[in-house]
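1. Structural data only, the sequence is not supplied:
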């Protein structure tokens, strides 16, 4: 199974900690800011899916859901979707079992991204090609946390290694893919805007000409943040519901500590690629159309570089 390494680096002992997790080809990596991890225990359990993410993400009214018997932080979720424990069962990727991952990790791309965050951020790398030592060429890697499990994706890692109690010291959690251009992004300025506009779940705006799927995540050049959009006719039954509002994509989401506690409980143990999760995130904040948004003035480019090749 995976191993985790912690380096004894100085961290601020205040309540402004942030965690950024980024998934890259061969490696998933993230940034944490703050104090040391509290203890947590993971328990192996058998799990049967009782409610799909597609159903959870549908247009039903979320305001009527409040279950005080759910785990803390997951009161807004229907009981059937809550997965309060994580197993360590490996999840096979789609496609033939091939030669693992063919392309080399985009190390320079990740190195550039790391430098967009201040020294207050702790870095976490998830290695799913087993090549942990190859990152030693970067000085920041020596004080990073490294976790290695072969051929698993970022949501598999998130369920097993980012339990809300473990990351409870961190104010914000970034869970990002590897193929993001960050020339126009600054981590500290991003946090300032998220706080200013009261966003519990967010993402940077996407450059319109690169890898854009939804109008909601398209960068707007005339504002700091937007929380809604117009889509193709018939796509939005309600202007306050996805994909016209209360919606970000799974390539570069940012969660507050409170929102992540809920989202973690919604992630199924057998979730691999995370498709459908983006439509269901709104279940974890209320009112979602006001607390989920896109930060336009700190924007990124989705480079659309496949990490797992034919296995996707």
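-> Perfect, I can see it now. Just so it is clear, the model here is predicted, and its values are computed rather than measured.
2. use CA for all of it now, contacts and neighbours both
-> Noted.
3. Could you check how far the closest residue in space to residue 151 that isn't next to it in sequence is from residue 157?
-> In this structure, residue 151 finds its nearest non-sequential neighbour in residue 128, 4.7 Å apart by Cα to Cα, 6 or more residues apart in numbering. Using Cα to Cα, to the nearest Å, one gets 10 Å for the distance from residue 128 to residue 157.
4. mind listing the strands for this structure?
-> Secondary structure of the chain by DSSP state E: the strands cover 4-5, 18-24, 27-32, 122-127, 145-148, 172-177, 180-181, 201-206, 225-226, 254-256, 292-302.
5. Now mean neighbour count and distance to residue 136 too, for the ones you listed, in a markdown table please.
-> As requested, the strands of the chain are exported to a markdown table (neighbours: other Cα atoms under 10 Å; distance: least, Cα to Cα, whole Å):
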| stretch | mean neighbour count | distance to residue 136 |
| --- | --- | --- |
| strand 4-5 | 12 | 14 |
| strand 18-24 | 28 | 16 |
| strand 27-32 | 28 | 13 |
| strand 122-127 | 26 | 12 |
| strand 145-148 | 22 | 11 |
| strand 172-177 | 25 | 21 |
| strand 180-181 | 20 | 22 |
| strand 201-206 | 28 | 29 |
| strand 225-226 | 22 | 37 |
| strand 254-256 | 24 | 27 |
| strand 292-302 | 25 | 26 |
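6. want to compare, so here's the second one:
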């Protein structure tokens, strides 16, 4: 197949050396730059050729040793060498296309990556740098089959980190079954026995072949969606299919928040290498870890979106929606609140828990207040992410920050950490259109019903929903993708519909409540045309009047979405009764919640009073002693 390697000839930017082991003398001599004829197996013969060429072979920056049954072309080979040299690899190989014959799954192309860092490359097609070849070529005649040599080479190179790679951007096709080549006729013993001798002599282990890649560089995408999950691969699969259906050009990153490092076992996803077990209410570091990984590997993207395990997309066009909605702002989220707006929080424990630790975090954020987004669907531009990471690098040591994040008890810190850091870094932030409160499409608590999902589809500013959990997520995704009939049994119909027909999107900032009179709020509104700088303590809140959604005037469905079955005319009366019933149920629930939070508030006030009384008594005791 070497004839294909040179096509198109004008793109050939390498020298080709052929070692012919057939019986037709001079068969391919005119088709290459160097020509040798030798019977025998691949690697002992290659060592003989290197000895024949002498120092001439070390004039090359990189040398590739492919098997003769690989299908590729000159353009692909050139690009492989370019990547190899640009990244300074010691040892690499092109990944194998999905239709290739293969021995080790890690060698198969992963379409999420440009290249992946691995513990070895296979003897089928390794690329050596000049320095790596000098260290390894003496081992090429270690046995006849070559089996086990690919375990030895990384050890001879010192197992360098991020210098051994599988290049996914330039895959080749292995066209012949493994072990089916004619060269195996020259092997008298067992290749497995030969590999065992390599293992024993050099202290290497064939279990290395089973290791997955440990890091890599993702392909450039305009939109990356980060999913946090750690169990239930069927649900994750449904989410991934949903994302890929409605956002076919987006990249997906999984943050594995559990202890099972092999999760998921049957999905090809890019897993953040900084993943670690995460407690449900302490997820602040998740988005930060993904941001760091993307920047360390210099991936080009525009938007990073956090996607909870109980979210689904409901229509296409999300990228275009972000372009329009975000304008010149840096981040966007649902229900933006200041820390001082305690009474507006669905759960006052969230701000209260951060105020209790505020002394630890105030020095990092360098402000007297903080900001909060509902966690699902937070969006950050790459530009503000770069500024956030630079801000942290100049503000706190990585080890100190990691220790703070690992030991914080701030409840729901993921809702406050990233957006407050964005604003501390000089970012402009806004809410989603219609995103100033929980409603029928985005809320905490009960799963959305099919009716609510249908309503969200018909609202032009809604592209995703939350929450839909477990099996309900699977069924809802199937319904959205048209895989199941439109029946009441598929998606739950009992829930709470809290539909607001005249939602506002402006952010209203109040001064701190009496409970926090010592804290100051420094917030002002930045007009769209104002030149923005990045002060240390001021918050810049971008108004969203320019992206107003009037739900009364615009009742048309999104043009990209198939309309759900409309049977309102047949069941108008029963639906109105149902809505009244649901509204009353919602009102009762709100009253219960109000009573609950008032009780929490009273207990918190009593706790503060006890604390103040104890401090006052201590003060009085000290004064009496004096």
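-> Alright, I've got the coordinates. Keep in mind the model is a prediction, meaning the values are calculated, not measured.
7. what about the residue nearest to residue 151 of the first structure, how many neighbours?
-> Residue 128 of the first structure is flanked by 25 other residues according to other Cα atoms under 10 Å.
8. mind checking what it lines up with in the second structure?
-> By TM-score structural alignment, residue 128 of the first structure lines up with residue 21 in the second structure.
9. doesn't residue 45 make contact with its match?
-> No: with contact defined as Cα atoms under 8 Å, residue 21 of the second structure does not reach residue 45; the gap is 9.7 Å.
10. so what sits against both of those two?
-> 38-39 (Cα atoms under 8 Å, 6 or more residues apart in numbering).
11. what residues are up against the aligned partner of residue 258 of the first structure in the second structure?
-> Aligned by TM-score structural alignment, residue 258 of the first structure pairs with residue 131 of the second structure. Residue 131 of the second structure is in contact with residue 90, counting by Cα under 8 Å, 6+ apart.
12. And residue 131 of the second structure, how far from residue 38 of the second structure?
-> 26 Å.
13. One more: residue 144 of the second structure?
-> Relative to residue 38 of the second structure, and taking Cα to Cα, residue 144 of the second structure is found at 14 Å.
14. swap in residue 423 of the second structure?
-> From residue 423 of the second structure to residue 38 of the second structure the distance is 68 Å (Cα to Cα).
15. Ok, residue 133 of the second structure next?
-> Counting by Cα to Cα - residue 133 of the second structure and residue 38 of the second structure are separated by 21 Å.
16. Repeat that for residue 362 of the second structure.
-> Taking Cα to Cα, one finds residue 362 of the second structure at 72 Å from residue 38 of the second structure.
17. picking that back up, surely the residue nearest to residue 151 of the first structure meets residue 27?
-> Yes: Residue 128 of the first structure is in contact with residue 27 according to Cα under 8 Å; the separation is 5.5 Å.
18. List the buried residues for stretch 136-156 of the first structure?
-> 141-156 (16 or more other Cα atoms under 10 Å).
19. And that stretch, end to end?
-> End-to-end span of stretch 136-156 of the first structure (Cα to Cα): 25 Å.
20. again, but for stretch 156-170 of the first structure
-> OK, stretch 156-170 of the first structure end separation, Cα to Cα: 20 Å.
21. Pull the number of nearby residues for the aligned partner of residue 155 of the second structure in the first structure.
-> Residue correspondence, TM-score structural alignment: residue 155 of the second structure in this structure matches residue 283 in the first structure. Here the count is done by other Cα under 10 Å, and residue 283 of the first structure has 25 residues near it.
22. Thanks again, I'm all set now.
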